[in-house]
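Here's my sequence, what's the structure:
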Amino acid sequence: MSSLPFPVRVAAGLVVTAVEEVQALPRTIVGLPITAASRVLQLSMRAQQVVTELAIKGDTALEGARPVEEAPSWARFDEDTDDRVPVLRAGGNPSGPAGRRLPAESNNGHARPLDRPVLTAEDVPDETPDALPGYESLTIAQLRARLRGLTVDQLTELLAWESSHADRPAFVTMLTNRIATLTAEQ
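Got it, this is the predicted structure:
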């Protein structure tokens, strides 16, 4: 078709492309700031990813050089000590070890009931409580949904079972509060 040399044809193609771009410039100039901003953000996010990957690799490399404490010395958990859980002693005074009076709140600021009864082996059934079959597998939400239909005696049986078996703080608190509410209503 054309007998012009290849470099001339390439140069003509560049000129036509430049003219087309200049003609499209009014349409593309509107989006230019957005395009530039998105490219800058994309580059900065990629740089953050690279830095984070390097930090992770550094942590992995240094992991063996420093022993990690299994339980930090500053961490305190409810399971670690029982002296913060008030127990109702003879005479009705909540106290801890050696008769020391305990505060109404634990170290994390959540109130704890001071009148939690001391339970004996006779008070606690070995199997699932009769008051609510399948109780041991209920979630806290499922228990909350079933509380209104239970009497004080049934709630006391559930509290005794919970205290001697799983002793989950949320369950104990919910049962204790419901017993207190029903007792106050009577």
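
CA only for contacts and neighbour counts going forward, please
Will do.

Which stretches in this structure count as strands?
87-88, 94-95 (DSSP state E).

Nearest to Ala141, out of the ones you listed?
Among these, strand 87-88 comes nearest to Ala141, with 26.9 Å by CA to CA.

From the contact counts, what lies against the closest one?
Contacts defined by 3 or more CA pairs under 8 Å, 6 or more residues apart in numbering; DSSP states H and E place strand 87-88 against strand 94-95.

Please generate a structure for the following sequence too, so the two can be compared:
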Amino acid sequence: MNAPAPLRLAAGLAVTAAEEAFRLPYRLRRAPARVAAAPGAVADAGASAAGRAGTRVLARALRVQQNLSALAAKGDEALADLVADDSAAGAEAVFDDDPGAGVRATTAEQTALAVGYPELDADGLEDLLPELDRARIAALLDYELAHGDRPAFTTLLGNALAQAGS
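Alright, predicted model coming up:
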């Protein structure tokens, strides 16, 4: 969709705000454990403090750029859902031995990006799982197996998939 950047960012921000509002009860439930496990907030005093400060500024600038890109991508997806185009329904056809393989891979990628899966840690995934349906959990499991196969993530996704199936 060729929407203006401010509209894409606004739509992405609205979707993100709705997602975060949904996750708030789960995050509040684990807040005491996170506070207790947080390391001391004592700043290091050293000769290379200026170098570290410059690195932190650069890292924050890059993170802001990544966040803006993620918001724009979410906005694109939200706007595309609003303006669905039926002419592109067969655009993801795959002609090989397993006709569904390419579509499943594409769906797994799209699902992972739509929910911000690549940026999640295990706690974030645990927060996200209650709001996902069986198909999305299965797509994220496919994505994880293809892109990292991290035991904690595959276990969480596998258990959630088993619970969703019952």
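
so what number do they get for TM-score?
Here the TM-score for the pair of chains, by TM-score structural alignment, normalised by the length of structure 2, is 0.35; 66 aligned residues with a CA RMSD of 2.4 Å.

Compare the strands of structure 1 and report which one is nearest to Val50 of structure 1.
Closest to Val50 of structure 1 of those, according to CA to CA: strand 87-88, at 55.6 Å.

From Trp161 of structure 1, how far off is Asn173 of structure 1?
For residue 173 of structure 1 the amino acid is Thr, not Asn. The spacing between Thr173 of structure 1 and Trp161 of structure 1, counted by CA to CA, to the nearest Å, is 14 Å.

quick one, which of the two is more surrounded?
Neighbour count, other CA atoms under 10 Å: between Thr173 of structure 1 and Trp161, Trp161 has more, with 23 against 16.

for structure 2, what spans make up the helices?
Here structure 2 has its helices, by DSSP state H, at 5-37, 49-82, 101-114, 122-128, 134-147, 151-165.

ok and the fifth one relative to helix 151-165, angle-wise?
Regarding helix 134-147 of structure 2 and helix 151-165, their directions subtend 160 degrees when assessed with axes from the mean of the first three to the mean of the last three CA atoms, to 10 degrees.

Contacts for helix 134-147 of structure 2, please.
Helix 134-147 of structure 2 is contacted from outside by 104-105, 107-109, 111-112, 117, 129, 150, 153-154, 157-158, 160-161, 164-165, using CA atoms under 8 Å, 6 or more residues apart in numbering.

Return the members of those residues classed as buried.
Taking 16 or more other CA atoms under 10 Å as the criterion, what is buried in those is 104, 107-109, 111-112, 117, 129, 153-154, 157-158, 160-161.

Just the closest of those to Arg56 of structure 2, please.
Of all those, Arg56 of structure 2 sits closest to Tyr117, with 24.1 Å by CA to CA.

hang on, the earlier thing: with respect to Arg29 of structure 2, which of the buried ones among the contacts of helix 134-147 of structure 2 is nearest?
Leu129 (14.7 Å).

State the number of residues packed around Leu54 of structure 1.
12.
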